[in-house]
Each structure stands twice: as C-alpha cells, then as structure tokens.
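Peer 1: Sequence and computational prediction follow.
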Amino acid sequence: MAIQPDRIDQSGLELAAMLKHLRKQAGLSGARLAARCNMSQSKVSRIEGNRVRPSLVDVEQILKGLGTSPPVAAEVLALARITQTEWQDRRALHRKGLDKKQLELAGIEASTTDFRYFLLSMTTGLLATPEYIRESISDTPPAQQAKAVRMKLERQAVLLDRSKKFAFILTEQAVRYPLASPGAMAMQIDLLISISRQENIRVGVLPRDVKFSSTPLSTFTVYDERLATIETDLGAAVFRGSKDIRSLLERFSSYEAYAAFGSDARELLTHWAGTFRQ
C-alpha cells in the first residue's frame, strides 16, 4: 500500500471536477441530480466545488443518479477511495502542537472498542514508560515536552477499560531498539510483560529471524473497522475507506499467524530485557 501525499491532496480536486463533468455530460442540473440522489442541491454543489469530502456512498448515489457506465463508475470510485485518505505531515503536526494530537487520539480511542496495532520500529505511547516517552519526543520543543508526556500517560487509562480489546504485534526491532538507557529499556520491556497478562490485551512479538512478510512494512493501527492509520517518518496517512481497512486487517491477521503470544512472548521479552540488564 503505497502512500503518496501529493496524490492524496490532488485527488479531491480531481474527483470534484470529474463529478461535475459527468453531470454536465448527462445534461442534468444540480437540482435535478440532487432530487435523483435524495440529496440536497447545496450538498451536490459543495461536493462539486470540493468544499466537502463525499463518502463512498455519496459518490455511488451520484453515479447511479447519473446513469454512469460501469467502467467509468469504477474509475470514479477508485478515485473516491483515495479522497477518503488524509495525510498528516509530521512537521505540520509539530507546529500544531503535540497536545492537539494527543486530544485527537484520545477522542478516537474513547469511541473505539477493538484496537489492532502493528509496531515496526518503536513501542507505542500506550505501552511506554515515562522515560521511553520522553526519549521518543526528544526532538519536540522543550516547552511542549512535559505536557505531551503527561497526556500520553493519561491516555494509557484506556487500557484499563475491560469493554475494549487490544491486540499489539511488535517486531523484535520495535522492542529492542535502544531508544533509552539500558536500565530504562529493561524497565520498558518489563512493562510489556506486565501488560501482556491483562485479560483484554494481547501482546505478540515477531523475532528477527522469522520471515512473516514479503511486502514492505509500515507501522499501522486499525480502530474497529472504521478508521486506520499508517505511519512513516514523514507523517501519517489516515484511511476511512472500507477496502483499505480490510486490507490492513488481513495483513494484521497474517502477521498474527507468525507472532508469539502469551507465555511464549513473555519468555522472549524476559530474555531481551535480560540482555539490557547485562
């Protein structure tokens, strides 16, 4: 799943222009199309003006109202799927402030029941000690750091909600990357061991010598079956399209088949923590 930020930004304009072109080609006014789609004329106008992001259902209704041929409809829907993706530039997020991002994540977590995390290179803040969190945001302006650490730690309370289910898969690299001092890393891994014993949380690890994928890897999170994010060093892509989310769920399931869970995972984690203590 390639992420092209420029393509994401451009897709909304392309979709709006294409829908407007198809309406004019069909000889329909905005009002007539709106009536056929059981949609307000103002909504049709906002969609065609790229002032609102249409859902896939909106686009399907419009294409049906226009009587668009199957090949053209497939092309438009493929473009509509891209518009369901949002790019969050890492530098822009830093300028906006980490506290805003933490509030956004807390809101998503509050409304989510089933979480799936694949962690490629680092541990997520939900599973992190204060020292690990501080090191992970060391490039953040000092004025923001204390507040960001506090907010990340406060978000960990969501793990105690037994109505929610969590599945974390970490590569050995994510567990053992020496972000902090050896002693702090040992304590960080101890925390993973402790969390893995909680009944609503599954922690799996993928040892370095296990070949579990032949495709490029990225850190990603799936929230229920309604939202997913993929993170890179440049930023994060947010997906809302059902096809993209299903693809990530399938990928997560394939990784689960190779990961060690339960006592097997704790045995590996205990060994890795011991190497830091040595």
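Peer 2: Now that the structure is in, tell me what you want to look at. Residues are numbered from 1 along each chain as shown.
Peer 1: Could you use CA atoms for every contact and neighbour count after this?
Peer 2: Fine.
Peer 1: Please tell me how far Arg155 sits from Gly125.
Peer 2: 8 Å (C-alpha to C-alpha, to the nearest Å).
Peer 1: what's the overlap in contacts for those two?
Peer 2: Residues touching both Arg155 and Gly125 (C-alpha atoms under 8 Å, 6 or more residues apart in numbering): none.
Peer 1: who's in contact with the residue nearest in space to the middle of the chain?
Peer 2: Geometric centre of the chain, nearest residue: Thr229, 1.3 Å, by C-alpha atoms, centre = their mean. Thr229 makes contact with 220-222, 236-239, according to C-alpha under 8 Å, 6+ apart.
Peer 1: Using JSON lines, please lay out those residues together with neighbour count and distance to Arg53.
Peer 2: Below are those laid out as JSON lines (neighbours: other C-alpha atoms under 10 Å; distance: C-alpha to C-alpha, whole Å):
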{"residue": "Phe220", "neighbour count": "20", "distance to Arg53": "23"}
{"residue": "Thr221", "neighbour count": "23", "distance to Arg53": "23"}
{"residue": "Val222", "neighbour count": "24", "distance to Arg53": "21"}
{"residue": "Ala236", "neighbour count": "20", "distance to Arg53": "19"}
{"residue": "Ala237", "neighbour count": "20", "distance to Arg53": "16"}
{"residue": "Val238", "neighbour count": "18", "distance to Arg53": "14"}
{"residue": "Phe239", "neighbour count": "22", "distance to Arg53": "13"}
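Peer 1: how deep is Leu33 tucked in, by neighbour count?
Peer 2: 23 (other C-alpha atoms under 10 Å).
Peer 1: Leaving out chain neighbours, which residue sits closest to it?
Peer 2: The spatial neighbour of Leu33 that comes closest, neighbours along the chain excluded (C-alpha to C-alpha, 6 or more residues apart in numbering), is Gly65 at 6.4 Å.
Peer 1: sorry, back to before: which of the contacts of Thr229 fall within strands?
Peer 2: 220-222, 236-239 (DSSP state E).
Peer 1: Pull the most distant pair out of the contacts of Thr229.
Peer 2: Within these, two members stand farthest from each other by C-alpha to C-alpha: Val222 and Ala236, at 13.0 Å.
Peer 1: adding another structure so you can compare the two:
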Amino acid sequence: MSIRLDRGAVFEPSELGRRRDDLATALRELRRASGLTGDRLAARSGISQSKISKIETGKVLPSAVDVERILRALNASPDMIEEITSLTRLANTQFQDWRSTLRRGLRHRQRELAAIEADSTELRYFLPTMITGLLHTPEYARASLAGNPGDLTQAIAKRLERQAVLYDRSKSFTFVLTEAAVRWPLCPADVMAVQLGRLASLAVLPNIRLGVIPVAQPHLPEGPLSTFTVYDSRLATAEVFAGAIIMRDPRDIAYHRELFSLFVSYARFGDEAIALLTQWAEEFRHGS
C-alpha cells in the first residue's frame, strides 16, 4: 500500500519513520566532504555546535528550516539540496500502524492524543466519515471501539477524559464534518439522535467552530479521501484503515491547512449547522 501526502508525493509506509538515520548520515558526510568542522558549520549556519552534533548522530531530528540553513552553510549543489530536502521530508513523516497501536493498548493512544492536544492552541479536524473522539457521547464512543480486542473500559474512559480540553478557552477548535460522517448509523437511532444533540450543544461554545457539509450542497470540491487533523502549524495527522500518518514537514502541514480552508468554505456554521443537526437528530428519533 502506497500513501499519497499531496499531489506530488507518494511514499511507501516501509520508508516512513526509518529515514532519520539516513538523514543524519547524509548531513554528516556532506559536512565532512566540505572540509568543515562541526564548530565551523555551527558558526556559518547559526545552529549551536551541540545541536549540529546531535543532528549528525541522529539524536535530534532537524526541521526543514534547520536543514535549509545547514545546506546553505555548506554551499550544497542544487542536486544535493533536492536529494536531502526529500530525505528530510521522509524523516519528518511517520507511519503508526494500527496493529502496533492495538498491541500497546488503546488507552496509551488516548494518552498520546491528550498530550498533543494539551500542547496545541489551534486545532482543526476534517471528518468525512465518522465523528471524532473529542465529540463522542459515551454510547457512541463505546460503539466506535467495539470491534477492537480486549477490555475497552479504560480506553473509553480516557477518550471521555480528553474532552475536558474542549472547555479550555485558551484553545480554538474547528471541526468540519460531512453529512455522511454525522449520519453514519454507527449506533441505534435513539443513540445517534443524542450524539447529534451533543454536536449541536458544542457548536455554541465560543472557542469551537463546528461546521457540516450537507450532501445537497452544489458544486462540492473533490471527494474527501481521509480524516485529517492539523495542530497549529507544527503537526498534521491523516488516518487510513491501516493506521495514521504523522507529518511534521512544513509543506505537508501547509498543504493540509489549505485543504482544510477549502472544505471550510463549503461548510455551514453557527445557526445553520445547529438547524441541520437538529433536523437530522429528529429524523433519527422518528425513523425517517
């Protein structure tokens, strides 16, 4: 299975997350070939010598900006710049396969998500197929995890605990859901009606923008391929059946922010969103 991060890049999951050492080696060899010491490179690039050393030994993963400064200081050729920039992108992309997540336990996954949310200020969620965990009722959360092995009690409890972050007014959340995600009948109709009621109630919080894209909307953009989340301008994640792709390269983050803005432009927010959610909840209640 190949993974497309944007229109110009297709990566194999086996490549993702293993390129850190390759990048460290490439930068170290390039510095040596230039005849510069670590101290000289640090002075030229404006990066501390200790950080240069940690980058070259793989202890620190350099950002795209770090690599650009190092390549400029080394007077790297255009071909070398292209090669190492591509390697940097791979090194800053990780594939977290679902089987490994299950082996570690879903409660640990909930703790990881809580840590990312705690460190973020602006959070953007595009949800084309299902409602995300931060918005779940307990019954919907239980149904969403029901197909996974083991005792799910702790995972459900941790997921519900995470929801406290929604009431932190220092953070802003934007959720964009398609009508398909909202109306996907994961639970019995009465439970779905309660879940949609929760969405409508959260939509009135001042730090939350919750929008829905109805299928009746004319001229919708290209089909939504996957769920993705953007945390500030530092991290983007995308979900596929086999796992999650974690992206730290600024180009990938910028691409997903632009894509999110596109879907936002087609979404209904505020009173319009609440009216649609209320209508759909009533349809679940009355079996329409």
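Peer 2: Received, thanks. The structure displayed is predicted, hence computed values, not measured ones.
Peer 1: What does the superposition give as a TM-score?
Peer 2: The TM-score (TM-score structural alignment, normalised by the length of structure 1) is 0.90; 277 aligned residues with a C-alpha RMSD of 2.2 Å.
Peer 1: In CSV: the ones in strands among the contacts of Thr229 of structure 1, plus distance to Lys24 of structure 1.
Peer 2: As requested, these are exported to CSV (distance: C-alpha to C-alpha, whole Å):
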residue, distance to Lys24 of structure 1
Phe220, 41
Thr221, 41
Val222, 39
Ala236, 36
Ala237, 33
Val238, 32
Phe239, 30
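Peer 1: Quickly name whichever of those residues is closest to Glu135 of structure 1.
Peer 2: Closest to Glu135 of structure 1, out of all of these and judged by C-alpha to C-alpha, is Ala236, at 20.1 Å.
Peer 1: if I look at the closest one, how far off is Ser181 of structure 1?
Peer 2: For Ala236 of structure 1, the distance to Ser181 of structure 1 - C-alpha to C-alpha - is 28 Å.
Peer 1: which residue ranges form the helices in the stretch 151-288 of structure 2?
Peer 2: Counting by DSSP state H, counting those that start in this stretch, the segments of the stretch 151-288 of structure 2 that form helices are 153-162, 179-183, 189-202, 250-264, 270-285.
Peer 1: Quick one: closest of those to Ser50 of structure 2.
Peer 2: Using C-alpha to C-alpha, the helices of the stretch 151-288 of structure 2 put helix 250-264 closest to Ser50 of structure 2, at 23.9 Å.
Peer 1: Trace that closest one over to structure 1 and give me the residue numbers.
Peer 2: Mapped onto structure 1 using TM-score structural alignment, helix 250-264 of structure 2 covers residues 242-256.
Peer 1: And the matching stretch against structure 2, how far off on average?
Peer 2: Mean deviation of stretch 242-256 of structure 1 relative to structure 2 after superposition (mean C-alpha distance after the TM-score superposition for structure 1): 1.1 Å.
Peer 1: Report the buried residues of stretch 171-190 of structure 1.
Peer 2: Going by neighbour count (16 or more other C-alpha atoms under 10 Å), the buried part of stretch 171-190 of structure 1 is 171-176, 179-180, 182, 184-190.
Peer 1: quick revisit: turn the helices of the stretch 151-288 of structure 2 into a markdown table, including distance to Arg20 of structure 2.
Peer 2: What follows is the helices of the stretch 151-288 of structure 2, written out as a markdown table (distance: least, C-alpha to C-alpha, whole Å):
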| stretch | distance to Arg20 of structure 2 |
| --- | --- |
| helix 153-162 | 31 |
| helix 179-183 | 36 |
| helix 189-202 | 41 |
| helix 250-264 | 17 |
| helix 270-285 | 44 |
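Peer 1: Please name whichever of these is nearest to Pro13 of structure 2.
Peer 2: Closest of the helices of the stretch 151-288 of structure 2 to Pro13 of structure 2 is helix 250-264, at 16.0 Å (criterion: C-alpha to C-alpha).
Peer 1: what angle sits between the closest one and strand 243-247?
Peer 2: For helix 250-264 of structure 2 against strand 243-247, the angle by axes from the mean of the first three to the mean of the last three C-alpha atoms, to 10 degrees is 110 degrees.
Peer 1: same for helix 250-264 of structure 2, what does it pack against?
Peer 2: strand 3-6, strand 227-231, strand 235-240 (3 or more C-alpha pairs under 8 Å, 6 or more residues apart in numbering; DSSP states H and E).
Peer 1: possible to save the ones you listed as JSON lines with distance to Leu106 of structure 2?
Peer 2: Below are these laid out as JSON lines (distance: least, C-alpha to C-alpha, whole Å):
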{"stretch": "strand 3-6", "distance to Leu106 of structure 2": "24"}
{"stretch": "strand 227-231", "distance to Leu106 of structure 2": "19"}
{"stretch": "strand 235-240", "distance to Leu106 of structure 2": "15"}
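Peer 1: Ok, which of these comes nearest Glu272 of structure 2?
Peer 2: So among those, strand 227-231 is nearest, using C-alpha to C-alpha, at 23.0 Å.
Peer 1: And the contacts of Thr229 of structure 1, which is closest to Asp58 of structure 1?
Peer 2: Phe239 (17.0 Å).
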